[in-house]
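Participant: Below are the sequence and a predicted model for it; my questions follow.
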Amino acid sequence: MPEPAALSPLHPLNDRRFVFIGVPVLALLVLLPRGLLHVRSWQELVVAWLISLVFTTAFWLSGRALWLGLFRRMPRVEQTARRLWWLAGTNTLTAMLVTLGLGNVAAWTQGGQLDAATFWFEFGLNMVPTVVVQLIYESRHFFQQWTENVRRAEQLQSAGVQSQLEALQSQLDPHFLFNNLNTLSALIEPENEPAQQFVEQLADVYRYVLLTRDKTTVPLAEELAFVDTFLALHKARFRDNLRVTTAVPSAALGHFVAPLSVQLLVENALKHNVASREHPLELRLSADTAAGYFTVENTLRPRTAGLAPGTGTGLRNVRHRYELLRAPRLVEVRSADGWFRVRLPLLSAS
C-alpha cells in the first residue's frame, strides 16, 4: 500500500512563548555549573548571561529545525522510535562537534590545549539545552496527538452510531427484530423454501448490524458477505432488473473497510436509480489492491418520481468516517459516462 504523504504537525507550531521564555531561562540555568553563584559583579553576570544566551539560542533554534525536519519525514506513530533515534544521534554528534570546536578555540586563546575532562564536562553542559528542546517539542506533540485521538474517537463513535441508524431505518430495537425474525422463520412451512430463505437472509442482515455496531473497521470479506445477503433480498424484488458484477481479488479480502460503508453505497444505488426491464440497474463491485481502493459503481438513471432527491447525507457520513479513520487516501466520488462511481480506501487493521 502506498505510504501517505508527509504530514505537518497536528497544529501549527506556534511556539513563540516557549522560545521567548525558555531561551533566557535556560541560558541562565546552564551557567549554574559554570560558577554563576561565584561571579564578582553584576556586569560579569550580564556578560556571561549574554554569551550563554547566544549559544542557547543557537542550540534551541537548530534543535527546533532538526525536530521539524525529522517530523515532516517521519510523522506517523509507528515512526516515533526511529525519529527519536535520529534526534538523539544527530544532537549528540552536533553537541560533540560544537564542544570540540569551541573548546579548542578557547584553549588556544589561553595558550593551552583542550583536555578530555574539560571536553566531557562542557559536552554534558551543551547537551542540556539540546535535550530540553527535544523534550519540549516531543512532549508537546505527544499531548496534541493524544488530544486529537480522543476527539477523533468520540467523533468516530458518533459517526458509527449515525450510520447504524441510517442502515436500520427503524426506531425498533434490532435485537427485538432479529429475535422475532428467527421466530417467524420457525413458523413458516418447511416446504416454502423461498420464504424461509428470505427470512433467514433478513435475519443475517440484522445479525451483521448487531455484530459490527461497536467496530470501527471490518474485514472486506465480511462486508462483502453481508452485501451479498443484502443484495439477495433485493434480487427477490428486482429479479433480472438488477445485475450485479463482482470482481474482487482474494488479496483484497484481507483489507478492512468501515462497517456498512459498502452496503450504504449499494443501497443508495438501489434507492435513487431506475431498475426496470427496459433499463436494468447494473451494479459493479471491484477492488484494486495496487491503487488501494474498493469501488462501487452503478449505471446512472435517477428516478424521476417516487422518492425525494438524495441529500448526500450518506456520502458525507462515509467521507467523514474515513477521515476519522485516517485513511491513507480520500474517498473519491465521480459521475461520468452514465456511471456513478465511489472509491473507498482500503484500510489496514485498526
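Facilitator: The structure has been received and is ready for your questions.

Participant: use CA for all of it now, contacts and neighbours both
Facilitator: Will do.

Participant: residue contacts, the nearest residue to residue 241 once chain neighbours are set aside?
Facilitator: Once flanking residues are discounted, residue 241 sits nearest to residue 280: 4.4 Å by C-alpha to C-alpha, 6 or more residues apart in numbering. Residues in contact with residue 280 (C-alpha atoms under 8 Å, 6 or more residues apart in numbering) are 240, 241, 242, 243, 274.

Participant: for the helix or strand that residue 127 is a member of, packing partners?
Facilitator: Assigned by DSSP states H and E, residue 127 falls within helix 116-168. Here helix 116-168 touches helix 42-73, helix 80-109, helix 313-324, going by 3 or more C-alpha pairs under 8 Å, 6 or more residues apart in numbering; DSSP states H and E.

Participant: Please work out the angle formed by the directions of it and helix 313-324.
Facilitator: In terms of direction (axes from the mean of the first three to the mean of the last three C-alpha atoms, to 10 degrees), helix 116-168 departs from helix 313-324 by 160 degrees.

Participant: quick one: secondary structure of the most far-flung residue of the chain relative to its centre?
Facilitator: Distance from the centre of the chain peaks at residue 111, with 59.1 Å (C-alpha atoms, centre = their mean). The assignment at residue 111 comes out as coil when based on DSSP: H, G, I helix; E, B strand; the rest coil.

Participant: For residue 104, see how far away it is.
Facilitator: Using C-alpha to C-alpha, to the nearest Å, one obtains 10 Å as the distance from residue 111 to residue 104.

Participant: Next up, a structure to set beside the first:
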Amino acid sequence: MTTLITKIKALMTPRLTVLITVWLLVVFGMMAYYKARFVISGEFPWTTMFAMFSLDAVFGYIVATILVFGGEAVGRMVDRLTKNSFSVVSAATIRYFTCATFGVLAVSAAAYGWFTLLFGFDTSPEFLVDMAVLSVGMPLVINGLMETFHYHGAWQAERFEKESAAREALRAEFEALRNQVSPHFLFNSFATLSHIIEEDPKRAAEFLENLSGVFRFVLQNREADTVPLSEELAAVEALLKVHQMRVPDGLVVETAIPAEALAHPIPIMALYTLVENALKHNVVSAERPLSISINFGPDNVLVVENNLQPKRTRHSLGTGLENLDRRLQHLLKAKLDIQKTDSKFIVRAPLMAVS
C-alpha cells in the first residue's frame, strides 16, 4: 500500500494535479448546476441530485474529460508546432483559439452522439449555448491556473536560490572571520606567556588554560550556527581573563546574566564579537582602564556596553559587527541596536527563544 501511494505521488506532477482538480470542478459543477436546475423546474425528482451515473452525470464526465485532458493534448500539440516560430503572445493566442475551437466542436459532437444518437433525445439550443460557453472559457481557466502554478513555482525556486546564495556568502564571510580569530591577540598572548612563564609558573598555567579555553571553544564549534549563551559566555570570560592578565588593572568587567538566560541559543561568536570589538577599538591600559559590562536586558536582549576611549589607529571598518548584524537578520529577522555617545558604546543583540 505504501509503495502504491509512493508511485501515485511520483506521478502527481503539479501540471497533472491542476488538470485533475479542474476535471473534478467541471464534473461536480455541471452536475450541481443541471441537477439543481431540473429539480427546481420540476422536471426531475429531488432524489436525482445524488445519482452519480444518470445520463447527465455521465455526460458531465465525458465533457470534463474532453475539455480538460483533450484540450491539454491539443494545447501541447499546438505548443510543439508553434515553438520557435511565433512570439510568446502569438503562440498563446493560437493555443487558446485552437483549444476553444476544439472544445466547442468536440463537446457539440459528444452531446449529439450521447443524447441524440444513443438515447434519442433532442438537445436544446440553450444547453448547446451553455456547453459552448464552457468550452470557450475552459482553456482560459486551465492556462491561467497553469501559468499561476508555473510562475509561483519559479518564484519560489528563485527565492530559495537567492536565500541559499546569501546564506552561503554569509557563511563564507563568517568562516573567514573565524579562521583569523585575532592573530594579533594570539601573538600578544604568546608574548605575555613567554614573559610570565619564568616569573610565575602558576600564573602562566592559568593564563595558558584561559587562552586554550578560548580557542577550544572556537575549534569545537566550527560547524555550529548557534550555541547556548552559557557556552559562549564561558569562552568570553576566558578571553577577558587573558586580557586582564596581559594588562593588569587595565580591564574592568561586570557580568550580570541571570541563570534562566543561559540556556538561550545565541548565534555562534556573537557575544565574542561584541566583546572583541570593544577590546579591539579601545585603549586598554592601567592609566585608562576599559570598562565592559555584559547584561541581559528585557525582551531577551543581550547588552554589551563599554566606556568609549578609541584608539588612534584605523585598522578596521567594523567587519565583525557588520557580519553579526547580517547573521542576526538571517536567523532572527532582527538587527543589532548600536548606540554611541561621547562616553559610551552600547550594543544590544536579540537572543533566540529557548526551544
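Facilitator: Noted; the coordinates are in hand. All figures in this text were calculated on a predicted structure; none of them were measured in a lab.

Participant: Fetch the TM-score of the aligned pair.
Facilitator: The TM-score (TM-score structural alignment, normalised by the length of the first structure) is 0.56; 246 aligned residues with a C-alpha RMSD of 4.4 Å.

Participant: re earlier: compute the inter-axis angle for the helix holding residue 127 of the first structure and helix 80-109.
Facilitator: Interaxial angle, helix 116-168 of the first structure versus helix 80-109 (the same axes, to 10 degrees): 160 degrees.

Participant: hmm, who's touching the helix or strand following helix 116-168 of the first structure?
Facilitator: Using DSSP H and E, the next helix or strand after helix 116-168 of the first structure towards the C-terminus is helix 174-187. Helix 174-187 of the first structure is contacted from outside by 168, 196, 199, 200, 202, 203, 206, 207, 210, using C-alpha under 8 Å, 6+ apart.

Participant: repeat that with 10 Å
Facilitator: Here helix 174-187 of the first structure makes contact (C-alpha atoms under 10 Å, 6 or more residues apart in numbering) with 168, 170, 195-207, 209-210.

Participant: List the buried residues of it.
Facilitator: 174, 177, 178, 181, 182, 185 (16 or more other C-alpha atoms under 10 Å).

Participant: now swap in stretch 152-168 of the second structure and tell me
Facilitator: Residues of stretch 152-168 of the second structure classed as buried by neighbour count (16+ other C-alpha under 10 Å): residue 167.

Participant: same question, stretch 337-349 of the first structure
Facilitator: Residues of stretch 337-349 of the first structure classed as buried by neighbour count (16+ other C-alpha under 10 Å): 340, 341, 342, 343, 344, 345, 346, 347.

Participant: Please flag which of the residues you listed sit within strands.
Facilitator: 340, 341, 342, 343, 344, 345 (DSSP state E).

Participant: Which residue in the second structure occupies the aligned position of the third one?
Facilitator: Think residue 342 of the first structure. Under the alignment (TM-score structural alignment), residue 342 of the first structure pairs with residue 347 in the second structure.

Participant: correct me, but that match touches residue 324?
Facilitator: No: Residue 347 of the second structure lies out of contact with residue 324 (C-alpha atoms under 10 Å); the separation is 11.5 Å.

Participant: Overlap of the contact sets of these two?
Facilitator: 274, 336.

Participant: Count residues in the vicinity of whichever residue in the first structure pairs up with residue 216 of the second structure, would you?
Facilitator: For residue 216 of the second structure, the aligned position in the first structure is residue 207, judged by TM-score structural alignment. Number of residues near residue 207 of the first structure (other C-alpha atoms under 10 Å) recorded here: 17.

Participant: do the same with the one 3 residues further on
Facilitator: The burial metric for residue 210 of the first structure, expressed as a neighbour count using other C-alpha under 10 Å, is 14.

Participant: Same question for the one 4 residues further on.
Facilitator: Residue 214 of the first structure has 12 neighbours, counted by other C-alpha under 10 Å.

Participant: now do residue 106 of the second structure
Facilitator: Residue 106 of the second structure sits with 18 neighbouring residues when counted by other C-alpha under 10 Å.
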